[in-house]
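1. Provided below for reference: sequence and predicted model.
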Amino acid sequence: MNTEKNKASISTPIGGGGGIVIINYGAGNIQSIKFAIKRLGYEAVLSNDVSEIKHADKVIFPGVGEASSAMQKLRDSGLDTLIPTLKQPVLGICLGMQLMCNSSEEGNTKGLGIFDIDVVKFDKAVKVPQIGWNQIMNLKSRLFEGITEKEYIYLVHSFYAPVCNETIATSTYGLEYSAALKKDNFYGTQFHPEKSSDVGEKILKNFLRL
């Protein structure tokens, strides 16, 4: 009974707002995220509307593609100024997480400055992009409740955020890097929880229950 009430409380936004909003700015694998949320028993809407995003209960900020062009799309829609001011739980995924950092070497891109770290490219000693399954370790925060060390998650990326004070999970590819970040109400995962099987679904569920 309580579970159903919790689901209903963050279902599809109706009228004035609320619910789960996936930011739709033309640079994200948004449909797979929406389907993953639906498999968990929730509904989410896709939106680039500033008011709808501002009044959502949960916000997911996806990203697939190149950093500088994705950041330009955020600026064009005014979302670059909105996202850092959000007070509800926000989850950045892959490029979304990287854009929440201070900057990225990809396209010499200035980021949103939420996470105090600069995104850099993997060394030439490893093959890029890193594509496939890898383990996550050093898990912190409620985002990983019920997840054990060295579980496998799915990644596709050529750039990474170094380990820093805001790191809540790490992975290794030639070196140790941040697999997830957290600051206040902002969370970021370098991996794709929507593609990470049961582990990813559990992480998404933990986020939706924050």
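-> Good, I have the coordinates.

2. rest of the way, CA atoms for contacts and neighbours
-> OK.

3. which ones are touching K73?
-> Taking C-alpha atoms under 8 Å, 6 or more residues apart in numbering, we find K73 in contact with 25-27.

4. if we use 10 Å, what do you get?
-> The contact partners of K73, taken as C-alpha atoms under 10 Å, 6 or more residues apart in numbering, are 25-27, 67, 79-80.

5. check R39 too.
-> R39 sits next to 33, 201 when contact means C-alpha under 10 Å, 6+ apart.

6. on that earlier part again, okay, the contacts of K73 in a markdown table with neighbour count, secondary structure and distance to M137 next?
-> Below are the contacts of K73 laid out as a markdown table (neighbours: other C-alpha atoms under 10 Å; DSSP: H, G, I helix; E, B strand; the rest coil; distance: C-alpha to C-alpha, whole Å):
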| residue | neighbour count | secondary structure | distance to M137 |
| --- | --- | --- | --- |
| Y25 | 22 | coil | 31 |
| G26 | 15 | coil | 32 |
| A27 | 21 | coil | 28 |
| A67 | 25 | helix | 26 |
| L79 | 20 | helix | 32 |
| D80 | 18 | helix | 31 |
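
7. and here is the other one:
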Amino acid sequence: MAAEGMIAVIDYGMGNLRSVWQAVVHVAEGREVCVTADPAVVAAAERVVFPGQGAMPDCMRELDARGLRPALLDAAHDKPFLGICIGLQMLFQHSEEGDVAGLGLFAGSVRRFPAAQMVDAAGVRLKVPHMGWNEVGQTVDGAGVAHPLWQGIPDGERFYFVHSYFVDPADRGIVAGTTDYGIPFTSAVARDNIFAVQCHPEKSAQAGLALLANFIHWSP
């Protein structure tokens, strides 16, 4: 049974989680926020944040080394679930980074930015990794409504990114946000109880805090 209000930030040894923890605590309105590598704590949480940074093969290896895969997959099926950066990419079937399998929750691949297309509108070459602030265009449903996690956040708001790879979903119906960097790419996906972003909301000032606050109150 889920602990009332408890939010688990999954720690599988990849990246400094302090900034994620601090940002979630800031909007959690007194709820317990626990950074954990314990599958039992993940199972007991009401909602789960799955962040990460680093190389996809290392992340997948460390997740399995800590025995977190089953708890993570269970959480992704029945709890409000927020993936951040690598925590988005790992939800897909396969990554070009290290030619490694992901968790397979979403059909599709993780691809590297194509070097030949990395130029801006003025023809200036763009650097990879994509690092810095960029706009996120919000995808709307048939009724013209954006996902609840975008509530109060203007379409085209700027968020902070650091990545060399992007997700390429097989089902375009899960795309919740897009961004342009040389090419248009999917920067947010959503399905049922899962929402995941390529950007770092914990480093994205008020817009990022608004997204995290929306997640805290989200009832999918």
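-> Okay, I see it. Here the structure is a predicted model, which is why all the values come from computation and not from measurement.

8. on that earlier part again, from the contacts of K73 of structure 1, which is closest to S51 of structure 1?
-> Nearest to S51 of structure 1 out of the contacts of K73 of structure 1 is L79 (C-alpha to C-alpha; 10.6 Å).

9. which stretches of structure 1 form helices?
-> For structure 1, applying DSSP state H gives helices covering 2-9, 30-39, 50-54, 67-77, 79-82, 95-99, 197-208.

10. check the offset of the longest one from the chain's centre.
-> If I follow you right, that is helix 197-208 of structure 1. Relative to its parent chain, helix 197-208 of structure 1 has a centroid offset of 12 Å by C-alpha atoms, centre = their mean, to the nearest Å.

11. coming back round to it: in a markdown table: the contacts of K73 of structure 1, plus distance to G132 of structure 1.
-> Below are the contacts of K73 of structure 1 laid out as a markdown table (distance: C-alpha to C-alpha, whole Å):
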| residue | distance to G132 of structure 1 |
| --- | --- |
| Y25 | 25 |
| G26 | 24 |
| A27 | 21 |
| A67 | 21 |
| L79 | 30 |
| D80 | 30 |
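
12. how about the aligned residue in structure 1 for A213 of structure 2: what's its closest non-neighbour residue?
-> Alignment note: A213 of structure 2 maps to K205 in structure 1; criterion TM-score structural alignment. Excluding the flanking residues, the one nearest K205 of structure 1 by C-alpha to C-alpha, 6 or more residues apart in numbering is L40, at 7.1 Å.

13. now do L112 of structure 1
-> Per C-alpha to C-alpha, 6+ apart, closest to L112 of structure 1 is M100, 4.9 Å.

14. which residue lines up with that neighbour in structure 2?
-> Aligned partner of M100 of structure 1 by TM-score structural alignment: L91.

15. tell me, how many neighbours does that match end up with?
-> Here the count is done by other C-alpha atoms under 10 Å, and L91 of structure 2 has 25 residues near it.

16. equivalent analysis for E29 of structure 2, please.
-> So E29 of structure 2, with other C-alpha under 10 Å, has 11 neighbours.

17. coming back round to it: and the helices of structure 1: which comes nearest Q190 of structure 1?
-> Once those are compared by C-alpha to C-alpha, helix 95-99 is nearest, at 6.4 Å.

18. what sits against the residue nearest to L112 of structure 1?
-> M100 of structure 1 makes contacts with 61, 80, 83-84, 91-93, 110-119, 181, 186-188, as judged by C-alpha under 10 Å, 6+ apart.

19. narrow these to those in strands?
-> 61, 91-93, 110, 115-119, 181, 186-188 (DSSP state E).

20. any chance of those in TSV, plus neighbour count?
-> Output for those, formatted as TSV (neighbours: other C-alpha atoms under 10 Å):
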residue	neighbour count
F61	25
L91	25
G92	25
I93	27
K110	18
F115	26
D116	15
I117	22
D118	21
V119	22
L181	29
F186	21
Y187	26
G188	30
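
21. out of those residues, which is nearest to I136 of structure 1?
-> Distances from I136 of structure 1 to those, taken by C-alpha to C-alpha, are shortest for L181, at 12.5 Å.

22. spatially nearest residue to that closest one, not counting backbone neighbours?
-> The shortest distance from L181 of structure 1 to any non-neighbouring residue, by C-alpha to C-alpha, 6+ apart, is to T167 (4.5 Å).

23. hang on, the one you found packs against I136?
-> No - assessed by C-alpha atoms under 10 Å, T167 of structure 1 is found out of contact with I136, at 11.8 Å.

24. how about H192 of structure 1, what's its match in structure 2?
-> Structural alignment places H192 of structure 1 opposite H200 in structure 2 (criterion: TM-score structural alignment).

25. how close does that match get to R18 of structure 2?
-> When distance is defined by C-alpha to C-alpha, to the nearest Å, H200 of structure 2 is 13 Å away from R18 of structure 2.
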